[in-house]
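Chemist: Sequence plus predicted model, see below.
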Amino acid sequence: MLDLYHAVAGEEEEEEAVSRPVLTGLSTQSPPPGSVVSRADTVVSLVNMVEQDRDTSSPKPYWKEFRFDLAQVPVGESVTAAEFRIYKARGVSRHSNSTLHVSIYEIAAEHANRESDLFLLDAQQLRAGTEGWLVFDITAASSHWLVERKYNLGLRLYVETDNGLSVEPGSVGLLGRRGPRSKQPFMVTFFRASASPVRATRAAKAPRRRQPKKSNDLPHHNKLPGIFDDVHTADGRQVCRRHELYVSFQDLGWLDWVIAPQGYSAYYCEGECAFPLDSCMNATNHAILQSLVHLMKPEAVPKACCAPTKLSATSVLYYDSNNNVILKKHRNMVVKSCGCH
């Protein structure tokens, strides 16, 4: 999850999609590309689960089942991708030189007097001596469970050799809840909020003004420079622009549950929106008209206000109340540009 956070944070800094894989480490299968992470608003790592092995008195094949607690899954969001991750230790067994076929199924239905109905989600082929994280695509099951939580009957994992012999997963190094905490199975799900139509802000330009009459008391229109960080009004006041503001999560007392970052640059907008509103002030049509009316009736109508015109997201990695690790992309957190409204 920390690797995911760094990948997402890097994308936010570059402001462009990354096509390379975003995770590093011992995974034997390529993790989701950067585009999958870019499309997600929230990434949830689920660690709370119930694990069950096949009853040894039952006939083969061997299997292992995993059922995750979905109580913390966001409501009203759609699944863009989901993974099941299980650690494969090197292990020592009579199958050490074999090729293994590992399959993961969704348990579609359970029956008292016959075998459960299963739906194949993903499968991998690997050497028995492989060590690292195995990553399975379980997007179909996760989407199903999100629609109806009652259908969450869990996942079932099978291991077979090349000649079709069923193998007990633990005997070839697949670790379950009895393994070290850092190597226990978990589920990662990528969510995105349902899209709602948002009306784009209309770019406004100052209207062309007629030549003022001699009796006109409006101030003379002096063209302002294009770079407005150091621009001031006629009376010396600074025009609307972006200012530095760093928010420290340590100062807020949040570092006991926030993993990363320790803070971020939020910025804020401040400055004058004095007439005439030049193009460098990113003024809306409404702000231009409001400024004109303010000149005629300053006691009745205030000046236009300096406010953000473009905001971007920032991502936060944190623990929830059940110790699940959440990567959340919070939108509209960073001021990218300012203008008069």
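Modeler: The structure has been received and is ready for your questions.

Chemist: going forward, measure contacts and count neighbours with C-alpha atoms only.
Modeler: OK.

Chemist: the helices in the chain, which residues?
Modeler: 2-14, 34-39, 139-147, 285-296 (DSSP state H).

Chemist: Next one for the comparison:
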Amino acid sequence: MHLPRLLLYLSLTALGPVVLGDQETQQQPSTTSSQILSKLRMREAPNISRDTVNQLLPKAPPLQQLLDQYDVLADDSMDAVAEEDDEHATTETIMLIATEPDSDVQVDGEPKCCIFSFAQKFYASRIVRAQLWVHLRPADEATTVFLQISRLMPVTDGNRHIVRIRSLKIDVRAGLSSWQSIDVKQVLAVWVRQPETNWGIEINAFDSRGNDLAVTSAEPGEQGLQPFIEVKISEGPRRARRDSGLDCDENSPESRCCRYPLTVDFEAFGWDWIIAPKRYKANYCSGECEYMYLQKYPHTHLVNKANPKGTAGPCCTPTKMSPINMLYFNPKEQIIYGKIPSMVVDRCGCS
């Protein structure tokens, strides 16, 4: 390992667990983990173990579609067109896991489900789509199921109060379980405008014999089948930018400022709460900078020319960085799919 490469390797030990090429791995201290948590608006990493992740992950189509994207795209997804970045993560999809509602709406501990909590930043976003996903247990025979969604209201005089908001008739075959989705965008819109009205909902799916097939509180073997809401939100479009600059590999003879491949490994943190990706291409900058080569700003070149003794000369640094998409749990055990800014070096230059 030649000197510039050694210095880079040592400097990266303050940034994160990294893989240099395919062989050299370095365990990272807390600097980059703190930076990543800051971008996610977290003060500390969620205390969620791998076993808890396996229990909480919905075994449902929308989540599987996201995981399939990582399987198909893998590392190549990090080589896409660079985007304009931002200081904090831009959330795209939130999966809200159902929890037990407040006792104010219960009688004798019922119903056990469901209320969905929102982070504060959720209220400042535009709801594009909201789908409630409900898993139905197998029916003993082919039948018609009536899926009913009702708003919960506080109990008065010992009596429960509900308001029917959606209903759906579903034909099911004998012995087959299934996921069903219902549009609840308007319900969420009301909760966003009037959070005090969010007491939760009750979910029932009665077959022709009166059996409730909806999984609302998981029985043994039903982990990951609880109801959840998939919410698509938008914080505005992103403007694409053309990429440029030199790209090199570990065997390149190039001595000038260049972008090199580098892989960051989240599993080295012990961060089981990150669902995907477990690893991603971060890249790094290394090389020499001549006064006229790849300087980010004309000002840098002019200053170096006007006062060559008063400046240390240009350095090879990232001149463009982009986000990565990440699927993870937040401290409220909600599943977030969003963009984490400044995680990938797209272009290197001298400045």
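Modeler: It's in. What you see is a predicted model; the values in this text were computed from it and never measured.

Chemist: Between the helices of structure 1, which one is closest to Ala81 of structure 1.
Modeler: With Cα to Cα, the closest approach to Ala81 of structure 1 among these belongs to helix 139-147: 5.0 Å.

Chemist: Could I get the helices of structure 1 in CSV, plus columns for distance to Pro261 of structure 1 and mean neighbour count?
Modeler: What follows is those, written out as CSV (distance: least, Cα to Cα, whole Å; neighbours: other Cα atoms under 10 Å):
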stretch, distance to Pro261 of structure 1, mean neighbour count
helix 2-14, 9, 16
helix 34-39, 17, 19
helix 139-147, 28, 18
helix 285-296, 37, 18
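
Chemist: Between those, which one is closest to Asp229 of structure 1.
Modeler: helix 285-296 (20.1 Å).

Chemist: hang on, the earlier thing: quick one, which of the helices of structure 1 is nearest to Glu168 of structure 1?
Modeler: helix 139-147 (23.8 Å).

Chemist: returning to that earlier point: in TSV: the helices of structure 1, plus distance to Pro185 of structure 1.
Modeler: Below are the helices of structure 1 laid out as TSV (distance: least, Cα to Cα, whole Å):
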stretch	distance to Pro185 of structure 1
helix 2-14	17
helix 34-39	21
helix 139-147	16
helix 285-296	56
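
Chemist: Now Val344 of structure 2: closest residue in space, sequence neighbours ignored.
Modeler: Leaving aside its sequence neighbours, Val344 of structure 2 sits nearest to Ala282 (Cα to Cα, 6 or more residues apart in numbering; 4.4 Å).

Chemist: and what of Asp171 of structure 2?
Modeler: Thr144 (4.4 Å).

Chemist: related to what we said a few turns ago, out of the helices of structure 1, which comes closest to Val258 of structure 1?
Modeler: Of the helices of structure 1, nearest to Val258 of structure 1 by Cα to Cα is helix 2-14, at 11.7 Å.

Chemist: Figure out how far the closest one is from the centre of its chain.
Modeler: The chain centre lies 10 Å from the centre of helix 2-14 of structure 1; the measure is Cα atoms, centre = their mean, to the nearest Å.

Chemist: and if you look at stretch 313-333 of structure 2?
Modeler: 13 Å.

Chemist: same question, stretch 68-87 of structure 1
Modeler: Distance, centroid of stretch 68-87 of structure 1 to centroid of chain: 13 Å (Cα atoms, centre = their mean).

Chemist: Return the set of buried residues in it.
Modeler: 68, 73-74, 77-87 (16 or more other Cα atoms under 10 Å).

Chemist: returning to that earlier point: quick one: what's aligned to the residue nearest to Val344 of structure 2 in structure 1?
Modeler: Aligning on TM-score structural alignment places Ala282 of structure 2 opposite Ala266 in structure 1.

Chemist: before we move on, what about Cys316 of structure 2?
Modeler: Checking TM-score structural alignment: Cys316 of structure 2 goes with Cys306.

Chemist: The residue nearest to Asp171 of structure 2 maps to what in structure 1?
Modeler: So, by TM-score structural alignment, Thr144 of structure 2 is matched to Thr99.

Chemist: pretty sure that match is touching Thr130, no?
Modeler: No - with contact defined as Cα atoms under 8 Å, Thr99 of structure 1 does not count as touching Thr130 (9.8 Å).

Chemist: What residues does Tyr284 of structure 2 make contact with?
Modeler: Residues near Tyr284 of structure 2 by Cα atoms under 8 Å, 6 or more residues apart in numbering: Arg259, Tyr260, Pro261, Leu262, Pro318, Val345.

Chemist: Next, format those as a markdown table and append distance to Asp243 of structure 2 and neighbour count.
Modeler: Putting the contacts of Tyr284 of structure 2 into a markdown table (distance: Cα to Cα, whole Å; neighbours: other Cα atoms under 10 Å) gives the following:
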| residue | distance to Asp243 of structure 2 | neighbour count |
| --- | --- | --- |
| Arg259 | 12 | 24 |
| Tyr260 | 15 | 22 |
| Pro261 | 16 | 17 |
| Leu262 | 18 | 21 |
| Pro318 | 12 | 22 |
| Val345 | 11 | 24 |
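
Chemist: and Arg126 of structure 2, how far is that from Leu7 of structure 2?
Modeler: Plainly put, Arg126 of structure 2 is 46 Å away from Leu7 of structure 2 if you go by Cα to Cα, to the nearest Å.

Chemist: Please apply the same query to Thr99 of structure 2.
Modeler: 50 Å.

Chemist: Compare those two (neighbour count), which wins?
Modeler: Neighbour totals were compared for Thr99 of structure 2 and Leu7, and Thr99 leads with 18 against 12 (other Cα atoms under 10 Å).

Chemist: Please pull up the equivalent of that one in structure 1.
Modeler: Aligned partner of Thr99 of structure 2 by TM-score structural alignment: Asn48.

Chemist: So Ser337 of structure 1 versus Leu311 of structure 1, what's the distance?
Modeler: Counting by Cα to Cα, the gap from Ser337 of structure 1 to Leu311 of structure 1 is 7 Å.

Chemist: now Tyr5 of structure 1
Modeler: Tyr5 of structure 1 is 20 Å from Leu311 of structure 1, by Cα to Cα.

Chemist: Repeat that for Glu16 of structure 1.
Modeler: 15 Å.

Chemist: what about the two, which has more around it?
Modeler: Ranked by neighbour count (other Cα under 10 Å), Glu16 of structure 1 and Leu311 place Leu311 first, with 15 against 11.
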